[in-house]
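1. okay, structure incoming, though there's no sequence with it:
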């Protein structure tokens, strides 16, 4: 059965009815008014250059099948085609652009020696006659940066004791504001001084001094603080002594002891820095053989101060290490040997016995060694520091103190109580972790800082 021929007339859509339709009145919108206001714009026509025509002649548009059977380009022909594309002339685009002007003064100059482009300095400003009636504004000179002001040790001590001072002075101000001096007031004042860790002996002496000639009268808080500062200075003045080194017995041996966490190793490093700055040769002994961090920390201080460090493996005998360190200090002609020890609680009998052993071993090498036994005290421990001094003094013969961490406590008055009870020299105090935050103890500076009075 044959297929029927397609009906061609049925496939052709008839749109003749559109031609006979009446035009829609609103369709032909008139925009001719725009042409009256807009000037005709001449369209730039690109005229190809003769060179471009020679390199790239006109090519008839390719048909869909033109790519069939075309051989690939031979070597070298791709470059020729690329050159033809690059030879196109677009200079007509730049015809209307103004030429760029280059500043003669800022034009780079190639330095023949270094083969680098160097921008020369700007030309000097022209000289304007004085009677010209105008002048050029001068660029203000940049002032050099001022160096950071150096804070004195007295000011740093005052900042470190700010917590101790504010707690004490605020209580004094509130107690003596518009109040006559009577027995009740004196008793309240004595309680304030004891709570500030100044000690009972010091508190009683200060209240007795305050009551002389002032009983029954009003007294200003500033007057109370002045008396407080004077009495604290009297207590501290006898113990504020410099560390004395006997170099007739080289090396002078300093044994540093104290409870865990009081800052022994850091104090040793700061002390070594002071001694080396003064021209002395120092050897350090890492006698805290229980704590690896202490050995590493002491080695770092040795590098900072140029001091030799004698150390052994963790768990080594501390007394034997101290003996070897003394011999090494003699060999390298050191002026001072500083021996670190493991931190220990005062109620640990076996650890305290080790300190006695270190002293005995050193005495075999040098009868008077150790010449100085420094105990570090943490100011934050308060009244417990009194017991620590007593026990370490009996076991290891402590003959000097270093008070640390005064900047982190409101209990700095404990140093006054220790001085009044034990009367041991206080060589240094520390108010920070920096290398310069350990300074010789001065009674007047400390008393003024803790009482909140001006330093005269």
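-> Now that the structure is in, tell me what you want to look at. Just so you know, these numbers come straight off a predicted model, no measurement behind them.
2. CA atoms for contacts and neighbours, from now on please.
-> Noted.
3. which residue ranges of this protein form strands?
-> Remark: strands assigned in the chain by DSSP state E are 109-111, 116-118, 252-257, 282-285, 308-310, 336-339, 372-378, 400-404, 426-430, 438-440.
4. can you redo those as CSV with mean neighbour count?
-> Shown next, in CSV, are the strands of the chain (neighbours: other C-alpha atoms under 10 Å):
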stretch, mean neighbour count
strand 109-111, 12
strand 116-118, 12
strand 252-257, 25
strand 282-285, 27
strand 308-310, 22
strand 336-339, 28
strand 372-378, 25
strand 400-404, 25
strand 426-430, 25
strand 438-440, 19
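5. let's have the ones you listed in JSON lines, adding distance to residue 157.
-> Putting the strands of the chain into JSON lines (distance: least, C-alpha to C-alpha, whole Å) gives the following:
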{"stretch": "strand 109-111", "distance to residue 157": "57"}
{"stretch": "strand 116-118", "distance to residue 157": "54"}
{"stretch": "strand 252-257", "distance to residue 157": "23"}
{"stretch": "strand 282-285", "distance to residue 157": "28"}
{"stretch": "strand 308-310", "distance to residue 157": "31"}
{"stretch": "strand 336-339", "distance to residue 157": "26"}
{"stretch": "strand 372-378", "distance to residue 157": "16"}
{"stretch": "strand 400-404", "distance to residue 157": "12"}
{"stretch": "strand 426-430", "distance to residue 157": "9"}
{"stretch": "strand 438-440", "distance to residue 157": "9"}
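6. A further structure is provided below for comparison with the first:
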């Protein structure tokens, strides 16, 4: 019994202890007292638009009629500034180089491409024994230089005879001998002056002819510079109406030296333009009229006939003073074929050899003169505006032989 009472007492004590622990734990976990209350901020909802009877009445304002309302006046646009078109600047008139001694100044340019002929001949002639093989080499050197078969044979025969008579052959003797014989072939007694004076009260008239690609229009422009440099006044006739921009090209050349160009529509009648050019030259009192014709293929009969027509029409004003044939020196012997056909259509009075500073062979001068029986009067030695020079045989042969 006592034991039972003791167990009950222990159980009661245990329950009391556990209850105290729980109450203590709860006291520790209580939240801190709340902060004193503050005045709450209340955000009012946005006001709703009032309609019907609740709408606020709009204050009455005086109304104006449309006549009373002044419209803003449109500002007048500022006048655009008047831009005066600039007149094209007049091209500056150039002063061409004097023609006297021009070939001498260009001699070095000529010698660069021609020296092989003179040096080759001098080397062969300086051999101790001039046997048949050596003379054949001399003949071959001349043929390669485009001298032509007949002139080559003449030169070789004369050299054989002169060397045999000469006996000793010093370099100075051989150079003098070769120069003399080449001058004989080139010809020192031919009239190489470009005719610019007519026997009548009309300008001298020069017609320039040639095949496409020989530099004919450019040569005509350079010839104008040559004539101006010699104190002549010039009128140009752009009768090449078949090649695009040929007239523009010629006019540009003329403007550089103050020469006027007479031209017509592209594809127009060349004879008519040539006639008008001479007519204008007479009216202006010009010294010379230069007529550039269309490049002709020597195989086209119709075109060659037209060239003859240009000549006949121009001659209604008076005789032509010069008909210059422009040949590309680099074409060699093929140029002789062209020259023959042109000579049959018009009476060629002189030859202009272009591109003689390039790969051309100097012997073509001799060959073409023999073929046509007319002199080379001008040669082109470069692309510069003053690289067209009157042909001087002595200066030419000096350039062939070299120093």
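-> Thanks, I have the structure now. All figures in this text were calculated on a predicted structure; none of them were measured in a lab.
7. looking at the strands of structure 1, spot the one closest to residue 388 of structure 1.
-> Closest to residue 388 of structure 1 of these is strand 372-378 (C-alpha to C-alpha; 8.3 Å).
8. which part of structure 2 matches that closest one?
-> Counting by TM-score structural alignment, strand 372-378 of structure 1 falls onto residues 322-328 of structure 2.
9. now that stretch on structure 1. Mean distance?
-> Following the fit onto structure 1, the mean deviation recorded for stretch 322-328 of structure 2 is 0.8 Å by mean C-alpha distance after the TM-score superposition for structure 1.
10. in contact with residue 411 of structure 1, which residues?
-> For residue 411 of structure 1, the contact set (C-alpha atoms under 8 Å, 6 or more residues apart in numbering) comprises 164, 196, 197, 379, 380, 382.
11. circling back: which of the strands of structure 1 sits closest to residue 294 of structure 1?
-> strand 282-285 (11.0 Å).
12. which residues in structure 2 does that closest one align to?
-> Here strand 282-285 of structure 1 aligns to structure 2 at residues 234-237, judged by TM-score structural alignment.
13. now that stretch on structure 1. Mean distance?
-> After superposition onto structure 1, stretch 234-237 of structure 2 sits on average 0.7 Å from its aligned residues (mean C-alpha distance after the TM-score superposition for structure 1).
14. show me how far that stretch is from its chain's centre.
-> 23 Å (C-alpha atoms, centre = their mean, to the nearest Å).
15. ok, and what's touching that stretch?
-> Applying C-alpha under 8 Å, 6+ apart, the external contacts of stretch 234-237 of structure 2 come out as 224, 227-228, 250-251, 254, 259-263, 273-274, 277-278, 280-281, 286-292.
16. at 7 Å what do you get?
-> Applying C-alpha atoms under 7 Å, 6 or more residues apart in numbering, the contact partners of stretch 234-237 of structure 2 are 224, 259-263, 273-274, 277, 281, 286-292.
17. now which residue in structure 1 aligns to residue 160 of structure 2?
-> Under the alignment (TM-score structural alignment), residue 160 of structure 2 pairs with residue 211 of structure 1.
18. residues touching its match, list them.
-> So residue 211 of structure 1 contacts nothing (C-alpha under 7 Å, 6+ apart).
19. and it, how far from residue 315 of structure 1?
-> 59 Å (C-alpha to C-alpha, to the nearest Å).
20. please apply the same query to residue 1 of structure 1.
-> Between residue 1 of structure 1 and residue 315 of structure 1 the computed distance is 112 Å (C-alpha to C-alpha).
21. which of the two has more neighbours?
-> The residue with more neighbours, out of residue 1 of structure 1 and residue 315, is residue 315; 11 against 3, by other C-alpha atoms under 10 Å.
22. in structure 2, what residue corresponds to that one?
-> Using TM-score structural alignment as the criterion, residue 315 of structure 1 maps onto residue 267 of structure 2.
23. what's the answer for residue 350 of structure 1, then?
-> Using TM-score structural alignment, the partner of residue 350 of structure 1 in structure 2 is residue 302.
24. that match - how many residues pack around it?
-> Look at residue 302 of structure 2: counted by other C-alpha under 10 Å, it has 11 neighbours.
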